[in-house]
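Visitor: just the structure for this:
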Amino acid sequence: MTTTSLTLREVRTPDDFAAIAAVLSAADPDWPATPELLQAEDEARDRQLYFTQRVAEQEGRVVGVMHAGHDDFAFEPHRYSGKIVVHPDARRQGVGSALYAEALRVLQAREQQEQLGRLVLRTMLPDSEQTGIHFLKARGFEGVWQRYDLRLHTARVDYGTLDALEPRLQQAGVRLVSLASLAGEPERDRWLWALDWQLFQDVPMGQTLTQRPLEAWVQQELLDPMFRPELSFVALRDGLDDPESGPFIGYTTLMQSPGGFYMIGMTGVRRQDRGLGVARALKLASMRALQQQGGGEIRTYNDAPNVAMRRMNEQLGFELAVIRRRYELTLQTGAVQP
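Guide: Model (predicted):
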């Protein structure tokens, strides 16, 4: 498909990853991408779910990328999550519009084949991306969800709070250990996978969640190149032998972005073990481990209804940096227009 000097084509993996990473990094320098991360993400993708992606080229140079597909974290056959990114040098030249039209063409054709009757498109943007938000709203997208991006530096954390919590946890038979130290436990991954699914049932995310298969979860979470097991901690209760999660009662994970900052992936504690300060202790243990390695900025993300977790994060010193919103568009199959 060609529009003047613009050519759209399917992505060639892994050959296009370097060019795609360059576009993503130029469009959002705060969240740089690398070919290695893109390849790892591609290898971890569930091949049973639908996924498509295109690049836009001008005179042989990749200037834009589009991807859309089923979300294995919240799978619904008629709903697709995606994104369109255009290099800053190529904006206002119809690149984004062409990629969007191509996405609609491909997804509409698939929906007609599957006869599901409707098509729901979903994406997320920070409030600072006014050009992208205008692009979405002009095509009928509406903001349906709000997420807070909170940040702090480990040098500003009061670790005395953790020292005060540890005796209480010890009295309750709870220990905090790094996931790296549990690498020799053959059941670690299965216990953590089961606990993760249990904990996510209580996270208000505005969508119906689906559990990923164990193998896919491990590949996407624990084998993610950004994952730092020595900075991620699990809370375990001595003597507990839950049939699904073993002795694990809570955990927190930390990942390191190519941009140099760190991200909390998940922090949670079983319902029956809340009230002891386990979640707070897990976060503090992770932050302290990072500080002992030189420190750095940590980012965490709270959906708007998750008031309790946001309040705890703010008490730890996290400050609001960015508001992100999820946008959705619902179309009846056969009525899709670019």
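
Visitor: every contact and neighbour count from this point should use C-alpha atoms.
Guide: Fine.

Visitor: can you give me the strands for the stretch 101-250 of the chain?
Guide: Assigned by DSSP state E, counting those that start in this stretch, the strands in the stretch 101-250 of the chain fall at 118-126, 142-153, 174-178, 233-237, 248-256.

Visitor: and the last one, which residues are buried?
Guide: Same thing as strand 248-256. Phe248, Ile249, Gly250, Tyr251, Thr252, Thr253, Leu254, Met255, Gln256 (16 or more other CA atoms under 10 Å).

Visitor: which strands and helices lie in contact with that strand?
Guide: Counting contacts by 3 or more CA pairs under 8 Å, 6 or more residues apart in numbering; DSSP states H and E, strand 248-256 packs against helix 188-200, strand 233-237, strand 262-269, helix 278-292.

Visitor: to compare against the first, here's the next sequence to fold:
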Amino acid sequence: MPTTIVPRVIALDTDRLTASLPRGYRARPFEERDRAPWIAERNTWYGLMEQGSAEEWRIWEAMSPDDSLLRLVVEDESGRIAAMADVSNGGAFRHPDGAQSGGVSVARPDRGKGIASSLLAVILDEAVRRKAPRFLAGASAAHPDSLEWAAKRGFREIGRRIESYVELASFDPSPFSAGVDEVRRSGIALRTIDEILDGRDGESRERFIRALHDAEKPMWEDIPWATPTPHWPFERFRQIAFESGQMISDASVIAYDGETIAALTTTGKRESLDGYTWMTGVGRAYRGRGIATAIKVEALLRAKAKGLRAMLTTNDEPNKAMREINAKLGYQLLPAHVQLEKPLLH
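Guide: Have a look, this model is predicted:
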């Protein structure tokens, strides 16, 4: 596992924020020791398949350090964390117009006291200082009170991202076998990234990574994102996908038509039990031939053989084609992540 790098977090004078909080609370910059207790609190808000860990949070931030990140916590007199807020330029997925992303969360015992409003004012002020035209946030569709709170403060819904999962122990590939065989008979070869890279030297490995990045770009551009999300630069792609240690390369499947990458599905680690589909895409000239289903089935079989518990994925709501494929494969829906936007005045 790569060395953990804790990204630098921008500090802020918190005295003014503390003065706006209810008596008995104080604000301070986020510290590394805050991860575990805050995750423990957040896990009480979500179902089992939506819960996380401090280590997973730490790994993802180490994969893509974000020097624009401002993160604050509010604690009570005992030192218990009551709330957290953050703002950044989007990190790995920066917005072309300079929009800032972030949010505010408050522990259940501390809600209804004005803490969230005080935190929101601070991070919106910071976004305005950065000359951001808008602020992007989100909330679970399972938390209508959060959505109502945001709407009252000028946020509007701009999209929904739908997470789902399939339990691998019960996944049965037999209903899809004929379709997968037909794809193979058409001349499409299905190979894992682990198989593709086996025995390659550094130069050959680099050529494959670049070819994969180039093949992914038009697929990425066809995703119906709620807000413009440019394809990540090659160096960032290589670092996150191939140097972070988080890809499950023997459950990441590439479909080849000769030497041409026709489709791909890449899988990353999620905690120690599950896999997570990072990206599934099919080249524009190869769509409508069942290739997406074939590579998904192959990836699920590989993940099941590894003893993983589940495979998770996220799709934008308008991406009906992929959502229908996942439904046929037995994926179960989790509450949607509602994407929110607030225009900022300067």
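
Visitor: quick TM-score on the pair, please.
Guide: After superposition, the two chains reach a TM-score (TM-score structural alignment, normalised by the length of structure 1) of 0.83; 318 aligned residues with a CA RMSD of 2.6 Å.

Visitor: okay, the buried residues of strand 248-256 of structure 1 in JSON lines with distance to Met226 of structure 1 next?
Guide: Below are the buried residues of strand 248-256 of structure 1 laid out as JSON lines (distance: CA to CA, whole Å):
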{"residue": "Phe248", "distance to Met226 of structure 1": "23"}
{"residue": "Ile249", "distance to Met226 of structure 1": "24"}
{"residue": "Gly250", "distance to Met226 of structure 1": "21"}
{"residue": "Tyr251", "distance to Met226 of structure 1": "17"}
{"residue": "Thr252", "distance to Met226 of structure 1": "15"}
{"residue": "Thr253", "distance to Met226 of structure 1": "11"}
{"residue": "Leu254", "distance to Met226 of structure 1": "8"}
{"residue": "Met255", "distance to Met226 of structure 1": "5"}
{"residue": "Gln256", "distance to Met226 of structure 1": "5"}
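
Visitor: which one of those sits closest to Phe51 of structure 1?
Guide: Nearest to Phe51 of structure 1 out of these is Met255 (CA to CA; 24.9 Å).

Visitor: against Ile264 of structure 1, how distant is the closest one?
Guide: 6 Å (CA to CA, to the nearest Å).

Visitor: again, but for Trp191 of structure 1
Guide: Trp191 of structure 1 is 20 Å from Ile264 of structure 1, by CA to CA.

Visitor: now do His153 of structure 1
Guide: 13 Å.

Visitor: now do Gly173 of structure 1
Guide: 25 Å.

Visitor: between those two, which is the more surrounded one?
Guide: Ranked by neighbour count (other CA atoms under 10 Å), Gly173 of structure 1 and Ile264 place Ile264 first, with 18 against 13.

Visitor: nearest residue to that one other than its sequence neighbours?
Guide: Nearest non-adjacent residue to Ile264 of structure 1, counting by CA to CA, 6 or more residues apart in numbering: Leu254, 4.7 Å away.

Visitor: likewise for Thr333 of structure 1?
Guide: Arg118 is the one closest to Thr333 of structure 1 (CA to CA, 6+ apart), at 4.8 Å.

Visitor: got it, and Ala19 of structure 2?
Guide: Spatial nearest neighbour of Ala19 of structure 2, chain neighbours left out: Arg26 (8.0 Å); criterion: CA to CA, 6+ apart.

Visitor: my guess is that neighbour is in a helix, correct?
Guide: No - assigned with DSSP: H, G, I helix; E, B strand; the rest coil, Arg26 of structure 2 falls outside any helix and is strand.

Visitor: need the contact list for it.
Guide: Leu17, Thr18, Ala19, Val74, Glu75, Asp76, Glu77 (CA atoms under 8 Å, 6 or more residues apart in numbering).

Visitor: kindly recompute the last result at 7 Å.
Guide: Listed by CA atoms under 7 Å, 6 or more residues apart in numbering, the contact set of Arg26 of structure 2 reads Thr18, Val74, Glu75, Asp76.

Visitor: who touches the residue nearest the centre of structure 1 in this structure?
Guide: Nearest to the mean C-alpha position of structure 1, counting by CA atoms, centre = their mean, stands Gly265 at 7.6 Å. Gly265 of structure 1 is in contact with Thr253, Leu254, Met255, counting by CA under 7 Å, 6+ apart.

Visitor: change it to 8 Å
Guide: Thr252, Thr253, Leu254, Met255, Thr300.

Visitor: and the contacts of the longest strand seen in structure 1?
Guide: Under DSSP state E, the strand in structure 1 containing the largest number of residues is strand 319-332. If you take CA under 8 Å, 6+ apart as the criterion, strand 319-332 of structure 1 is touched by 117-128, 136, 140-152.

Visitor: mind listing what's buried along stretch 313-324 of structure 2?
Guide: Thr313, Thr314, Asn315, Asp316, Glu317, Pro318, Met322, Arg323.

Visitor: Throw these into CSV and include distance to Ile254 of structure 2 and secondary structure, thanks.
Guide: Below are those laid out as CSV (distance: CA to CA, whole Å; DSSP: H, G, I helix; E, B strand; the rest coil):
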residue, distance to Ile254 of structure 2, secondary structure
Thr313, 17, strand
Thr314, 19, strand
Asn315, 20, strand
Asp316, 22, strand
Glu317, 25, coil
Pro318, 25, coil
Met322, 17, helix
Arg323, 20, helix
